[in-house]
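**Q** the amino acid sequence is not available; the structure is as follows:
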């Protein structure tokens, strides 16, 4: 049954690049996320950050007029995730307490395409991007004002550029990073 549902989703994503998850699928994905990441809303950090993870503060991101740094951060994270899932891969976009999605990043965000659901920037609730196998993604924490990227492949393609946008990280592998 699960493989049949996966096949139906695969065909739908080919036709519709952004699909809201059904109630059952959304619960399944969130349950797995809670379990695998030890998600505890309202805490800091709210997940057990994987060994292959880097977390940055977002506290000063919006201090400059024009939001150029925010736009650059969004572009870097979206490009990194897109390159890691490949031309036919899909991602989950989870928005705590709101609808969540499965989408094809290669078919979203460009001219004439639907926008990516959510943003890596957590504007009020937790925003999470996850690969289908949960091996990589991003976790935006709204109250801590932080962004965690995880997964070796994503870190390899995006961490240096995120450092340029946000400055030094605050945690690596879930452990605080001291002053340089």
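**A** Structure's in. What do you need? Quick caveat: nothing in here was measured; it's all calculated off a predicted structure.
**Q** from now on I want contacts and neighbour counts done on CA atoms only, so please keep to that.
**A** Fine.
**Q** give me the residue at the spatial middle of the chain.
**A** residue 129 (2.5 Å; CA atoms, centre = their mean).
**Q** pretty sure that residue belongs to a strand, no?
**A** Yes - under DSSP: H, G, I helix; E, B strand; the rest coil, residue 129 falls within a strand.
**Q** ok, now which ones touch it?
**A** 91, 92, 93, 94, 120, 137, 138, 139 (CA atoms under 8 Å, 6 or more residues apart in numbering).
**Q** try it against this one:
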């Protein structure tokens, strides 16, 4: 089975419309407008630290491990890339030879990993260089399995 399944055009419009509405999403490069989305509680936002390549490998490993801990083996979540193709993603399936389609590190785009009912999520801000976690289950998993590039907490509820 494929762990990255592209959303159809209808699915894409549905999930992005729901995201814009639910999170009052307003993308911006201007610091006065950050974090660019309203957050449900509880949430925790980490500033990302400088890194080397092995830190990004560790980030991927810990993100996948944390997502596996709170999803069922057959469960797909949303993996969204703002203004680009987005996917259903299953963290339990092996990535195989393919590279990650959507990164756990914000390298110039907004990337979001969300439970289908938006009960929890991993939100990346490309210009603020932050990761926001929301939902008790996901926050708890990352407290247990915190990546080394998660620096200071800059916001919390």
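**A** Arrived safely. Computed from a predicted structure; not experimentally measured.
**Q** re the thing from before, in the second structure, which of the contacts of residue 129 of the first structure remain in contact?
**A** Conservation of these in the second structure, assessed by both residues aligned by TM-score structural alignment, their matches' CA atoms under 8 Å: retained contacts are 91, 92, 93, 94, 137, 138, 139.
**Q** show me the two of those that sit farthest apart.
**A** Within those, two members stand farthest from each other by CA to CA: 91 and 139, at 13.2 Å.
**Q** just to revisit the earlier point, from the contacts of residue 129 of the first structure, list just the buried residues.
**A** By neighbour count, with 16 or more other CA atoms under 10 Å, these hold 91, 92, 93, 94, 120, 137, 138, 139 as buried.
**Q** hmm, back to that, closest to residue 37 of the first structure out of the contacts of residue 129 of the first structure?
**A** residue 139 (10.4 Å).
**Q** quick check: which element contains residue 143 of the second structure?
**A** Residue 143 of the second structure is part of helix 136-144, with elements assigned from DSSP states H and E.
**Q** quick check: buried residues in the top helix by length along the first structure?
**A** Criterion DSSP state H: the longest helix present in the first structure is helix 68-85. The neighbour-count check on helix 68-85 of the first structure (16+ other CA under 10 Å) flags 69-70, 72-85 as buried.
**Q** likewise stretch 99-116 of the first structure?
**A** So stretch 99-116 of the first structure, judged by 16+ other CA under 10 Å, has buried residues 100, 101, 102, 103, 104, 105, 106, 107, 108, 116.
**Q** now the end-to-end length of it.
**A** 14 Å (CA to CA, to the nearest Å).
**Q** just stretch 72-85 of the second structure next, same as before
**A** Distance across stretch 72-85 of the second structure, first residue to last, is 24 Å (CA to CA).
**Q** find me the equivalent region of that stretch in the first structure.
**A** With TM-score structural alignment applied, stretch 72-85 of the second structure matches the range 86-99 in the first structure.
**Q** what does stretch 123-140 of the second structure give?
**A** Going by TM-score structural alignment: stretch 123-140 of the second structure matches residues 139-156.
**Q** now do the strands in the first structure.
**A** 18-20, 53-57, 91-95, 101-103, 127-131, 137-141, 146-150, 171-172, 175-176 (DSSP state E).
**Q** tell me roughly how far the third one lies from the second structure on average.
**A** To tie it back to what came earlier, the one meant is strand 91-95 of the first structure. For strand 91-95 of the first structure, the mean deviation from the second structure after alignment is 0.6 Å (mean CA distance after the TM-score superposition for the first structure).
**Q** that strand vs strand 137-141, what angle?
**A** Orientation check (axes from the mean of the first three to the mean of the last three CA atoms, to 10 degrees): strand 91-95 of the first structure against strand 137-141 gives 10 degrees.
**Q** quick one: distance of strand 91-95 of the first structure to the chain centre.
**A** Mean-position distance between strand 91-95 of the first structure and its chain equals 7 Å (CA atoms, centre = their mean, to the nearest Å).
**Q** one step back: mind putting the strands of the first structure into a markdown table with distance to residue 42 of the first structure?
**A** Shown next, in a markdown table, are these (distance: least, CA to CA, whole Å):
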| stretch | distance to residue 42 of the first structure |
| --- | --- |
| strand 18-20 | 25 |
| strand 53-57 | 17 |
| strand 91-95 | 15 |
| strand 101-103 | 23 |
| strand 127-131 | 14 |
| strand 137-141 | 9 |
| strand 146-150 | 13 |
| strand 171-172 | 18 |
| strand 175-176 | 19 |
